[in-house]
Structure formats: structure tokens, C-alpha cells
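K.L.:
Sequence and predicted structure are below.
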Amino acid sequence: MQNIALTESQLLSIRSHGERAYPEECCGLLLGRVTAGVKTLVEVWPTDNAWSAEAEDNWPEQTGLTEKRRYAIKPEDMLRAMKHGRDRNLDIIGIYHSHPDCAAVPSECDRTMAWAQYSYIIVSVRQGSSEDLRSWSLDGEGNFQAEEILAVEPTQIKK
């Protein structure tokens, strides 16, 4: 099982973003480092949900779905986060998003769009309030496996 370490403040940031975006999905990037097999989150990087007809063109099997059921991150937001991270010796270690009125379990769409090296934090937001929050990563066969979330103190994270 993989591990991801983050602070209560970072968890709150992800949960709050999900609540603000409700009833649509929120999304954002996770900037940090991987050391000794543990991903350590340093910065939560919120982004706009860019799911649109244009995004749908890239995923024809997703026709008719909206920001309430899908998310997309603009390439320019990815590039901006990569540059910001590079300037601070950080990498994108994952992506987070919300599931409005659904469980914090990856969908088939989440699986097909996922990258093996990333963590995927999903927060369930029901009726506007965040509930369950879980982290996932792909195994060698392309299936999601749960990651253990390690709560750490801010002083344990090197900026």
C-alpha cells in the first residue's frame, strides 16, 4: 500500500474547495515530494473545473456529462503548477477532485484518465458538506488501490 502524508490544513483546503464548488466537481493539483516511498504533500493547488464540450471531444464516451459529473484541468494550469513546483523543488504528485452526492471511490472515467505515478484524492460532498475523503493510486495492472493517508504536523513538511 502506498502512503500520502498531509496536514489537517491541507485536508481542510481540499474539503472546502469541494464544498464551494458543489454541486459541481472541484479539482486541483497536489504539489510535493516522494521520499522513501511516501508522497508528502507540500502545496494544495486549486484549479478551475475546465470540463466542457471541448473536453468532451477528447472523451467521446463521456458525451452529455457536465461539470457535475466530470472534471478537467486546463493544460496551462498544469504547466503553471509544474513551473511553480520546479522553482521550489516540488513535483505534481497527484490530483484531487470531488464527487458531489457520490462516494469517494474512483469512477471508471477516473481510472481511464489516471496516471500511474499520481495519487488521486477524492472527497465526497453530499448536500454541500464534505464527508468521506480517500486517496487512491493505480497499481501495475491499471486498477485503483487505496492509499493510506498519513496525518502529519506542518513542521514535519519541508517547504
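P.N.:
Alright, I've got the coordinates. Quick caveat, the model's predicted, so the values are computed rather than measured.
K.L.:
contacts, neighbours, all on C-alpha from now
P.N.:
Noted.
K.L.:
what's near enough to touch the residue nearest the centre of the chain?
P.N.:
Taking C-alpha atoms, centre = their mean, the centroid of the chain lies closest to residue 96, which sits 1.3 Å from it. Neighbour list for residue 96: 14, 27, 28, 29, 30, 120, 121, 122, 123 [criterion: C-alpha atoms under 8 Å, 6 or more residues apart in numbering].
K.L.:
Name the nearest residue to it, ignoring sequence neighbours.
P.N.:
Counting by C-alpha to C-alpha, 6 or more residues apart in numbering, the nearest residue to residue 96 once its immediate chain neighbours are dropped is residue 121, at 4.5 Å.
K.L.:
Was I right to think the one you found contacts residue 135?
P.N.:
Yes - counting by C-alpha atoms under 8 Å, residue 121 does reach residue 135; the two are 4.2 Å apart.
K.L.:
put this beside the first:
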Amino acid sequence: MKKQIQVSEEVLAEMHRHALAVFPNECVGFFYGQSSEGAKNVTEYSPLENSKEGDQRRRFEVNPLDYMKAERYALSNQVELLGVFHSHPLHPAIPSEHDLKQAVPFFSYIIVSVNENQVENTASWQLNEENQFEEELLNSN
């Protein structure tokens, strides 16, 4: 059975706006909410600066300081840091080999496929026990 991730319409719209605003570069951000057995509920999104040196059209990087701030934010606001959102400009919303190398267990990875005018697809992924990405069932309300 697929794991489920619920994202509010407002948060999803915020993510999509961010991806379109930085096109043709990849955007990146953290999302927060609550998790229970096999399900996550995303209630907040925090866009980040892509700190990747060089070509940001193909890669994103999270500054370690931003990660520390995100962990602190989650603790002080009684939410969980649930994962990373990023865009794939002109590419499908499926994880790349680079995404797999950077991934950590538990986090969800919401990826949006975007072109200059619109979001084409949004999908969420999580590492399984074999250290491979498995798609999560993404719902919005």
C-alpha cells in the first residue's frame, strides 16, 4: 500500500508559484506538518534560496544553515519538518540520480515538473527499505 501525503491547496499553490517564479532554475524549499502511521499532512511551506554554485537549471542545494533553521523552526512551532520540495524545469516530476544520492529516510520529496508558463505535474517520493524512491499518493484539499 502506498504511503499518503496530504497537501493543502494553499501550500500547493505556494509551491507552484515558487517554481514558476524561478524558472528556468530549480527552486527548493522545506515543508512542514504532522505525520502519523503511513500518512503525512503538509500545512506549511518555506521557500529557500537555491545555494547551488553554478548551473541552477539542473541542481539545487540547501545551505546547511537553512537546514538548522528549519529544524529549530519545527521544534519551536510544534510541527515536523516533513521534506523537501523542488522543481524540475522542463523535466518530469520523477527523482533524478542526483536526487537519490542526496535523499534521506523519512523525508518526502515533492517534485514539480514546470515549464515557463505552467506546472505540468506534481509528485511525491520517499525512500523505501531498498534505498530506492517509491511514489507516495499525493492528495490536496
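P.N.:
Yes, it's here. Note that the structure is a prediction, hence the values are computed from the model and not measured.
K.L.:
where does the TM-score land?
P.N.:
TM-score of the superposed chains, computed with TM-score structural alignment, normalised by the length of the second structure, equals 0.95; 140 aligned residues with a C-alpha RMSD of 1.1 Å.
K.L.:
out of residue 121 and residue 135 of the first structure, which sits in the busier spot?
P.N.:
residue 121 (28 against 24; other C-alpha atoms under 10 Å).
K.L.:
Next one: the corresponding residue of the second structure for that one from residue 136 of the second structure, what distance?
P.N.:
Under the alignment (TM-score structural alignment), residue 121 of the first structure pairs with residue 110 in the second structure. Residue 110 of the second structure sits 9 Å away from residue 136 of the second structure, going by C-alpha to C-alpha, to the nearest Å.
K.L.:
same thing with residue 50 of the second structure?
P.N.:
Relative to residue 136 of the second structure, and taking C-alpha to C-alpha, residue 50 of the second structure is found at 25 Å.
K.L.:
In terms of neighbours, single out the busier of those two.
P.N.:
Comparing residue 50 of the second structure with residue 136 by other C-alpha under 10 Å, the one with more neighbours is residue 136, at 23 against 19.
K.L.:
Secondary structure element for that one, which one?
P.N.:
If you go by DSSP states H and E, residue 136 of the second structure is part of strand 133-140.
K.L.:
I'd say residue 51 of the second structure and residue 63 touch.
P.N.:
Yes - contact criterion C-alpha under 8 Å: residue 51 of the second structure and residue 63 qualify, at 6.0 Å.
K.L.:
neighbour-wise, which of those two wins?
P.N.:
residue 51 (16 against 13).
K.L.:
how near is that one to residue 72 of the second structure?
P.N.:
20 Å.
K.L.:
How about residue 54 of the second structure?
P.N.:
For residue 54 of the second structure, the distance to residue 72 of the second structure - C-alpha to C-alpha - is 29 Å.
K.L.:
how much does the helix or strand harbouring residue 41 of the first structure stray from the second structure?
P.N.:
Secondary structure assignment for residue 41 of the first structure, by DSSP H and E: strand 38-47. Taken over the aligned residues, the distance from strand 38-47 of the first structure to the second structure averages 0.9 Å (mean C-alpha distance after the TM-score superposition for the first structure).
K.L.:
Which residues belonging to that strand are considered buried?
P.N.:
Neighbour-count burial for strand 38-47 of the first structure, counted by 16 or more other C-alpha atoms under 10 Å, picks out 39, 40, 41, 42, 43, 44, 45, 46, 47.
K.L.:
okay, those residues in TSV with distance to residue 23 of the first structure next?
P.N.:
Converted to TSV, these look like this (distance: C-alpha to C-alpha, whole Å):
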residue	distance to residue 23 of the first structure
39	30
40	29
41	26
42	27
43	25
44	21
45	20
46	17
47	16
